[in-house]
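Peer 1: Need the 3D shape of this:
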Amino acid sequence: MTTALVTGANRGIGRHLALELLARGATVYAAARRPDTLDLPGAKAIALDITDPAAVAAAADLAGDVDLLVNNAGISTGATLLGDLDGVRAEMDVNFWGTLSMVRAFAPVLAANGGGAVVNVSSALSWFAYPGSGAYAVSKAANWNMSNALRLELAGQRTQVTSVHLGLADTDMTAGFDGDKLSPAVVATRVLDGVEAGDLEVVVDDWSAMVKASLAKDPREFYAQFLTA
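Peer 2: Now for the predicted structure:
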């Protein structure tokens, strides 16, 4: 982790991942759709919309020394699968297609630099859904299994692929949600510690671990709280 590119680095978890990488001595390319919103002294600012293929290709050309790609950029529109299809498509465009576009563009860069690592910031919602979360949950489930597939496809070039899963962190995205929230700084530390340890999944909190464990059980047990008789 000597040279990293972090998407969505202007706020929340992405900003703290960039800060923690800088603190660990890494060179950091901080990417955001609006680089003027970045507040990361010491980082190299990049204008990047991960849904724009030309912008993604330009970032890969510019950051040719990267050995760690952190795909943190994501959106949550609140769209349901039977509601606004534009919202569903927007979430898939960013959370799945945009992330995949970044990996496809940077895979040759990582290979040239010894293999390196890819970190895909996903969610506990990769493994469940709750009312009103349909599009986000589906996009993060796709993001999670994309990491599993990419891990196999990139093994030959010795690129580690790590998927990150957590519940609520104290960010702008979760401002409207009640409940205990993790500090983004704590999330960043646990993620990077996991990457350094070679973890293929970083399950950040106990809530996410409980959700993952529930997959081995009858789904009626987990979803009883949402379903009526």
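Peer 1: going forward, measure contacts and count neighbours with C-alpha atoms only.
Peer 2: OK.
Peer 1: Buried residues, the one helix or strand Glu196 maps to. List them.
Peer 2: Assessed by DSSP states H and E, Glu196 sits inside helix 184-197. Residues of helix 184-197 classed as buried by neighbour count (16 or more other Cα atoms under 10 Å): Pro184, Ala185, Val187, Ala188, Thr189, Arg190, Val191, Leu192, Gly194, Val195.
Peer 1: from memory Leu40 sits against Leu21, does it?
Peer 2: No - if you go by Cα atoms under 8 Å, Leu40 and Leu21 don't touch, sitting 11.1 Å apart.
Peer 1: neighbour-wise, which of those two wins?
Peer 2: Taking neighbours as other Cα atoms under 10 Å, Leu40 and Leu21 compare with Leu21 leading, 23 against 18.
Peer 1: now Leu21, nearest residue through space, not along the chain?
Peer 2: Val28 (7.0 Å; Cα to Cα, 6 or more residues apart in numbering).
Peer 1: tell me the secondary structure for the one you found?
Peer 2: strand (DSSP: H, G, I helix; E, B strand; the rest coil).
Peer 1: next one: Val118
Peer 2: When classified by three-state DSSP, Val118 comes out as strand.
Peer 1: coming back round to it: output the buried residues of helix 184-197 in JSON lines, with distance to Asn95 appended to each entry.
Peer 2: Shown next, in JSON lines, are the buried residues of helix 184-197 (distance: Cα to Cα, whole Å):
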{"residue": "Pro184", "distance to Asn95": "19"}
{"residue": "Ala185", "distance to Asn95": "22"}
{"residue": "Val187", "distance to Asn95": "19"}
{"residue": "Ala188", "distance to Asn95": "19"}
{"residue": "Thr189", "distance to Asn95": "22"}
{"residue": "Arg190", "distance to Asn95": "21"}
{"residue": "Val191", "distance to Asn95": "18"}
{"residue": "Leu192", "distance to Asn95": "21"}
{"residue": "Gly194", "distance to Asn95": "22"}
{"residue": "Val195", "distance to Asn95": "21"}
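Peer 1: Now show me the structure for the sequence below, then we'll compare the two:
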Amino acid sequence: MQISGAVALVTGANGGIGSHFVEQLLNLGVNKIYVCARSVDKLNSLVIIDPNRIVPIELDVTNLESVTNAASQCQDVTLVVNNAGTSLNQGLIAASDIDSARAEMEVNYFGMLSMCRAFAPILKQHGGGAIINILSLLGKVNLPFSGSYSASKAAAISMTQGIRAELAVQNTLVVGVMPGTVDTSLAKEWPDPKVAPAEVARAALQAVVDSIEDVYPGEQATQVSAQLLSDPKGVEKYMAGFLPGMVLAGTNA
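Peer 2: This next block holds a predicted model:
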């Protein structure tokens, strides 16, 4: 699939990675970008970049009615970037309740699933198109410091594989993007190495062009994904040392 001439939709467009998707999509020559956030007021700084091609959409991925309304307004979409996500840095047992785990699942799993379900028929009408799901390397191995987030991303990875299988018949490419620590405000307390959000967007869009289904942007993701193939239990045990309540900044995690 070529990015030039596409009509894209980016959820969480006002976030650290989302804004880089918008910038790079514009540079690659898309016809239009629907930028989405819970409040359209948060999208003003993006819209002014190119008002002729950027269209703001109010969207809460955890609200099915909101997702349905967005789909009805964006019937010409050929590329969906499921970038909206949340991380609350809570353990599974150490957390005072399961509210954080539910919140992360609502955004990172159910919200993404709702978007895929709503836009799959639209993509089919336009010959298949593509879906980019922003996942996480922590969906491959749990980091107890952020255990419930890791679990939500694991669910999202499995869901991405299932959707990929179901949508193959309509020629929709489904790309799973699994970076390690991304250099955004959500990871400000986390140690290096961090991958630049611009690199995550670039790698994801290049995967669409090259029809690559799984991509691991950045040094950390590349190394750990290889280690997970050669010594998965060793990686699990290493990650198990980073427990809820730890201050990760400045460690060698």
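Peer 1: Need the TM-score from the superposition.
Peer 2: The TM-score (TM-score structural alignment, normalised by the length of structure 1) is 0.94; 228 aligned residues with a Cα RMSD of 1.5 Å.
Peer 1: once the structures are aligned, where does the next helix or strand after the helix holding Glu196 of structure 1 end up in structure 2?
Peer 2: Using DSSP H and E, the helix or strand that follows helix 184-197 of structure 1 in sequence is strand 201-203. With TM-score structural alignment applied, strand 201-203 of structure 1 matches the range 214-216 in structure 2.
Peer 1: Kindly report the same for stretch 175-188 of structure 1.
Peer 2: Alignment of stretch 175-188 of structure 1 against structure 2: residues 188-201, by TM-score structural alignment.
Peer 1: Can you tell me the SS state at the nearest residue to Leu40 of structure 1 once chain neighbours are set aside?
Peer 2: Excluding the flanking residues, the one nearest Leu40 of structure 1 by Cα to Cα, 6+ apart is Leu19, at 7.0 Å. When classified by three-state DSSP, Leu19 of structure 1 comes out as helix.
Peer 1: corresponding residue for Leu19 of structure 1 in structure 2?
Peer 2: By TM-score structural alignment, Leu19 of structure 1 lines up with Glu23.
Peer 1: What is the neighbour count of that match?
Peer 2: Neighbours of Glu23 of structure 2 under the rule other Cα under 10 Å: 15.
Peer 1: likewise Leu152 of structure 1?
Peer 2: 13.
Peer 1: what do we get in structure 2 for it?
Peer 2: Here Leu152 of structure 1 is matched to Ala165 in structure 2, going by TM-score structural alignment.
Peer 1: a helix runs through that match, doesn't it?
Peer 2: Yes - under three-state DSSP, Ala165 of structure 2 falls within a helix.
Peer 1: re earlier: and the match of strand 201-203 of structure 1, how far out from the chain middle?
Peer 2: Its chain's C-alpha centre and that of stretch 214-216 of structure 2 lie 12 Å apart, by Cα atoms, centre = their mean, to the nearest Å.
Peer 1: Over to stretch 125-136 of structure 1?
Peer 2: For stretch 125-136 of structure 1 - counting by Cα atoms, centre = their mean - the centre lies 16 Å from the chain centre.
Peer 1: In it, which residues are buried?
Peer 2: By neighbour count on 16+ other Cα under 10 Å, the buried set for stretch 125-136 of structure 1 is Leu125, Ser126, Trp127, Phe128, Ala129, Ser133, Gly134, Ala135, Tyr136.
Peer 1: Among those residues, name the ones in helices.
Peer 2: Gly134, Ala135, Tyr136 (DSSP state H).
Peer 1: Show me what the second one lines up with in structure 2.
Peer 2: Translated: Ala135 of structure 1. Residue correspondence to structure 2 (TM-score structural alignment): Ala135 of structure 1 is matched to Ser148.
Peer 1: what about the helices in structure 1?
Peer 2: 12-23, 53-62, 85-92, 99-112, 134-153, 184-197, 206-214, 219-223.
Peer 1: in the superposed pair, what's the mean gap between the shortest one and structure 2?
Peer 2: The one in question is helix 219-223 of structure 1. Compared with structure 2 after fitting, helix 219-223 of structure 1 deviates on average by 2.9 Å (mean Cα distance after the TM-score superposition for structure 1).
Peer 1: who touches the residue nearest to Ala156 of structure 2 when sequence neighbours are not counted in this structure?
Peer 2: Using Cα to Cα, 6+ apart and skipping residues adjacent in sequence, the residue nearest Ala156 of structure 2 is Tyr109, 5.1 Å away. For Tyr109 of structure 2, the contacting residues are Ser152, Lys153, Ala155, Ala156, Met159, by Cα atoms under 8 Å, 6 or more residues apart in numbering.
Peer 1: Roughly how far does Tyr109 of structure 2 sit from Ser39 of structure 2?
Peer 2: Separation of Tyr109 of structure 2 from Ser39 of structure 2 (Cα to Cα, to the nearest Å): 21 Å.
Peer 1: List the residues that contact the spatially most central residue of structure 1.
Peer 2: Geometric centre of structure 1, nearest residue: Val121, 1.9 Å, by Cα atoms, centre = their mean. By Cα under 8 Å, 6+ apart, the contact list for Val121 of structure 1 reads Val70, Asn71, Asn72, Ser163, Val164, His165.
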